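Asker: I need the structure of the sequence given here:
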Amino acid sequence: MIHYLTEKELVAINYTLIKQISPTEDFGVKDPSALKAVVAQPRQNTFGAELYPTIYDKAAILFEMIINKHCFYNGNKRTAVMGLYVFLRKNKIQLVVSNKEIADYSVHVAVQKGKHRLTNEEIAKWIEINSQKIK
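Answerer: Prediction:
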């Protein structure tokens, strides 16, 4: 069974990160409908078939959408990184990259636009390569 993140969990992650790292920044949900979409997207299916069939596909769409939908006033990339860690951890997977690697990758995902935008498959592959199952 897949354990998905909730809106409440993502809001708590964003709040905690802002308060710990940059307490003078505005925090909170800037776009509630975008946040709803972010939470719903990993569960999407078409005609009974999952749109994101693997845990890595689900993690990738969650990560990418938090970064690019700008649900929060600040800390979207930070929230995406921590959301990715929490989502994977809840599903017995651990990301095994340095803080610098994941920070650099989140910026890479954010700046790739148009025809250079990373596909969900590319992001999912990166996550899979850089993670391990927790026993």
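Asker: all contacts plus neighbour counts: C-alpha atoms, from now on.
Answerer: Will do.
Asker: host element of Ala12?
Answerer: Assessed by DSSP states H and E, Ala12 sits inside helix 7-21.
Asker: Could you figure out how far the following helix or strand past that helix is turned away from helix 7-21?
Answerer: Per DSSP H and E, the first helix or strand lying C-terminal to helix 7-21 is helix 32-40. Orientation of helix 32-40 against helix 7-21 (axes from the mean of the first three to the mean of the last three CA atoms, to 10 degrees) gives an angle of 110 degrees.
Asker: Please name every helix or strand in contact with helix 32-40.
Answerer: For helix 32-40, the helices and strands in contact under the criterion 3 or more CA pairs under 8 Å, 6 or more residues apart in numbering; DSSP states H and E are helix 7-21, helix 55-69.
Asker: Another for comparison:
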Amino acid sequence: MFKNLKNDIPAGIVVFFVALPLCLGIALASGAPLFSGLISGIIGGIVVGALSGSKIGVSGPAAGLAAIVLVAIGDLGGFQNFLVAVVLAGIIQILFGVLKAGVIGYFFPSSVIKGMLTGIGII
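Answerer: All right, here's what the predicted structure looks like:
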């Protein structure tokens, strides 16, 4: 994981700078503070790039989720409550990973996943 760190850090910084306008635009479109777009770019570009070990991975915020985040911030009563929900979701994902619960994903047909992604694309 750390053997390519000297190459991963500069590549992550480049990904961060390339994705920065997208990160800020998604934060603005989703009703989140612009600083959260900056943080998502740093984590998605530099931190994940350095820790993932992937040769071709690019990570960061997804434009398709901007509308969902906007509605979630409104429904949950504000940005702070939305962040609590995101942290809780992350804890649950880590717990599922530790419990090797990823096999649950095999029970969802690929047509359901494709339909969900198509719906997000249409939004």
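Asker: Next, the TM-score between them, please.
Answerer: Superposed pair, TM-score by TM-score structural alignment, normalised by the length of structure 2: 0.32. Supporting alignment: 70 aligned residues with a CA RMSD of 4.8 Å.
Asker: follow-up on the earlier one: in the helix holding Ala12 of structure 1, what counts as buried?
Answerer: 7, 10-11, 13-15, 17-18 (16 or more other CA atoms under 10 Å).
Asker: so can I have CSV of those showing distance to Lys58 of structure 1?
Answerer: As requested, these are exported to CSV (distance: CA to CA, whole Å):
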residue, distance to Lys58 of structure 1
Glu7, 16
Leu10, 15
Val11, 19
Ile13, 18
Asn14, 20
Tyr15, 23
Leu17, 23
Ile18, 25
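Asker: Of the residues you listed, just say which sits nearest to Ile123 of structure 1.
Answerer: If you rank the buried residues of helix 7-21 of structure 1 by distance to Ile123 of structure 1 using CA to CA, Leu10 comes first, at 19.9 Å.
Asker: Which neighbouring elements make contact with the helix holding Ala12 of structure 1?
Answerer: helix 32-40, helix 76-90.
Asker: and the ones you listed, which is most packed in?
Answerer: Among those, helix 76-90 has the highest mean neighbour count (mean count of other CA atoms under 10 Å), at a mean of 21.
Asker: What's the first helix or strand after that helix?
Answerer: strand 93-95.
Asker: who does that next one touch, helix- and strand-wise?
Answerer: Against strand 93-95 of structure 1 (3+ CA pairs under 8 Å, 6+ apart) you get helix 76-90, strand 131-133.
Asker: try it again with 7 Å
Answerer: strand 131-133 (3 or more CA pairs under 7 Å, 6 or more residues apart in numbering; DSSP states H and E).
Asker: Counting by contacts, list what the strand it packs on packs against.
Answerer: Strand 131-133 of structure 1 packs on strand 93-95, going by 3+ CA pairs under 7 Å, 6+ apart.
Asker: relative orientation of whichever helix or strand comes after the strand it packs on and helix 55-69 in degrees?
Answerer: Downstream of strand 93-95 of structure 1, the next assigned helix or strand under DSSP H and E is helix 99-111. Between the axes of helix 99-111 of structure 1 and helix 55-69, defined by the same axes, to 10 degrees, the angle is 60 degrees.
Asker: Let me know the angle separating helix 99-111 of structure 1 from helix 76-90.
Answerer: Helix 99-111 of structure 1 runs at 120 degrees relative to helix 76-90, counting by the same axes, to 10 degrees.
Asker: Return the set of buried residues in helix 99-111 of structure 1.
Answerer: Within helix 99-111 of structure 1, the residues scored as buried using 16+ other CA under 10 Å are 102, 105-106, 109-110.
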